[in-house]
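Colleague: below: sequence and its predicted model.
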Amino acid sequence: MTSTINLAPTEEVGRVEATEKRRVHRRGVVEYAAWMVCVLVGVGVAYTLVTNENYQWGVVAQYFTAPTVLKGLVLTLVLTAMTMFFGTILGLVIAILRVSKVRPVMLLASGYITFFRGTPVLVQLIFWFNIAALYPNIRIGIPFTDVSRALDINALMSATTAAIVGLSLNVAAYLAEIIRGGFASVDKGQLEAADSLGMSGRTKLWRIIIPQSMPSVVPAVGNQVIGMFKETSLVSVLGVAELLQSVQLIYARTYQTIPLLIVACLWYLLMTVALSYPQSLIEKKYSRSRSRVATGVGQPQIPLDATLGSEAR
């Protein structure tokens, strides 16, 4: 008969969780006072929203689903998706270079991160929009041959292109640090085990480091997506007809500034809540996986005779 060693105290963990659920939260005077203050503040805000006619809620309802506003919202979502796509790819590359043992490569990645994190994103957007002042034409081709093609940067770098380039390069610097932090969270024992198996650096990166860093990286990237959705409002200075620029074009014609800004705020708020829900699900998923690893729940059982046999050998 083969006996086994249980690596996870499942019953004990279950008793602890049941005890945590049975705990009763006792409310004190401070909590009741805090609830009263919150209710009073909420009632006051609701009262002024209803009674102040300057909010012009009829105008808000009129323009909330206006075609111009919806087109701006769609463009905002497209900008967010494209920026995060290119930024994630570039950020992963920079993070890999950042942890490289080749010092010039590591310094180059560090310089990139320092520059794009140390300068305002608005300044970067304006810079890329006016990059043709520095390089009006760029010739791309094969060195030492006549095979080349000239590119007109002034025609190529439109407002939308400058917005995607500027936001992608900026968010890549932040994502690189997020991914690098995820790399650092991988247990060193896993890396030593990979080295003992003779894995190459590339195999170790794609099979060990990247998969095991996902629990730390994915929730932070989710926060970055929400931040980028709101950060796209900065491209309105370039004339890109995203959500903010769309409402600005309307109130420049109708002079109904406050109601149109409320429309933009409501759409930003609704989309932020919509993006926060899947992010919370992802965070719960990875938090459960971390707790299982920490407590040993769900870990496999090793046959005792197999363990003794390996020790004897």
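Modeller: Nice, thanks for sending it over.
Colleague: from now on I want contacts and neighbour counts done on CA atoms only, so please keep to that.
Modeller: Noted.
Colleague: what about the helices in the stretch 101-250 of the chain?
Modeller: 103-118, 121-129, 153-156, 159-184, 188-196, 201-204, 210-231, 243-254 (DSSP state H, counting those that start in this stretch).
Colleague: here comes the other one, which I'd like you to weigh against the first:
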Amino acid sequence: MTAATDRAVRADDGEDLAIVPRRNPLNLVGIVVLAVLGAMLVHTLVTNDNFDWGVVKLYLNAEAIARGALLTVELTAISMVLGVLLGIVLAVMRLSRSRVLSASAWAFVWFFRGTPLLIQLIFWFNLSALFPRLSLGIPFGPEFVSGSANAFITPFVAALLGLSLNEGAYMAEIVRGGLLSIDRGQSEAAQALGMRPAKTLRRVVLPQAMRAIVPPTANQTLSMLKNTSLVSVLGAADLLHATQIIYSRTYQTIPLLIVAALWYLAMTSVLSVAQYYLERFYQRGDLGASRRRLFPRRHAAETAEADSPKAVS
């Protein structure tokens, strides 16, 4: 029996069948188009003197830029922590049997998701126009602490209020979706063991929901990092505001904007790596999903082998 005949016989028996993807000529066209566009981009970056790469290199490690980047990171971290905590509370309120709590949480989410973040930031910064003085005390009773609203609502505080409250509204829906993804039988089993609702949420439901909560939360963190650029309108010395101050003095707008973009790209890249490992940590129980994500071709081959006539027999 020749080798060709042997391969034909084994093919008839369902053995040694390889999955060969269909060739698509459009893929070659797409590669050529992308290569041409990439070459044009590189040529533009190299030959266009208006980019002023020397200026970019000069200001990339400038002290003012570094301080602005540090404030951006601080705003992102604090606002995300406050937003996540607020979102968990709001999500639990939304799922509460109490109509008052559920309606209150819904109204909060509706308002802060329905109005632009920039308007919210400007509103908090100009809160003194409504309340010139802020006080802490008993309602309709004595005041314990009072002071000027302008002294309390600084650009940094206004930025934290706007970013945290807005993020809390989005996180509420993310957490609520994660909690609803857990089968109700988990809560019922925990209650049958005598666990209280708060402990059931903390020890049973929420840890399992993290697998569905972490990916969108990481995306929200990336969005938060970029949304901090809006606080430049308040005069907060973030990364974008630092670059604006410099190019308003030197009139080198494009190079300074490139510097800010490179800093944002670097920070988002670090967060993306952290997101990958965090998702991998919470998906460690689902080995099948991890293998499908990391080794898609091997998974396809193993699936085909399992479905082959030999495997079935």
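Modeller: That came through, no problem. On a predicted model such as this, the values are computed, not experimentally measured, just so you know.
Colleague: follow-up on the earlier one: mean neighbour count and distance to L260 of the first structure added to the helices of the stretch 101-250 of the first structure, as JSON lines?
Modeller: What follows is those, written out as JSON lines (neighbours: other C-alpha atoms under 10 Å; distance: least, C-alpha to C-alpha, whole Å):
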{"stretch": "helix 103-118", "mean neighbour count": "16", "distance to L260 of the first structure": "32"}
{"stretch": "helix 121-129", "mean neighbour count": "18", "distance to L260 of the first structure": "23"}
{"stretch": "helix 153-156", "mean neighbour count": "14", "distance to L260 of the first structure": "32"}
{"stretch": "helix 159-184", "mean neighbour count": "22", "distance to L260 of the first structure": "23"}
{"stretch": "helix 188-196", "mean neighbour count": "13", "distance to L260 of the first structure": "54"}
{"stretch": "helix 201-204", "mean neighbour count": "12", "distance to L260 of the first structure": "52"}
{"stretch": "helix 210-231", "mean neighbour count": "18", "distance to L260 of the first structure": "17"}
{"stretch": "helix 243-254", "mean neighbour count": "18", "distance to L260 of the first structure": "6"}
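Colleague: wait, which of those helices is closest to L275 of the first structure?
Modeller: Closest approach to L275 of the first structure among the helices of the stretch 101-250 of the first structure (C-alpha to C-alpha): helix 210-231, 6.7 Å.
Colleague: now do the buried residues in the longest helix along the first structure.
Modeller: Identified as the longest helix of the first structure according to DSSP state H is helix 257-295. Across helix 257-295 of the first structure, burial judged by 16 or more other C-alpha atoms under 10 Å covers 259-264, 267-268, 271-272, 275-276, 279, 282-283, 286.
Colleague: ok so, going back, tell me which of the helices of the stretch 101-250 of the first structure sits nearest to F85 of the first structure.
Modeller: Checked against C-alpha to C-alpha, the stretch from these lying closest is helix 159-184, at 8.2 Å.
Colleague: distance from that closest one to the second structure after superposition?
Modeller: For helix 159-184 of the first structure, the mean distance to aligned residues of the second structure following superposition is 0.6 Å (mean C-alpha distance after the TM-score superposition for the first structure).
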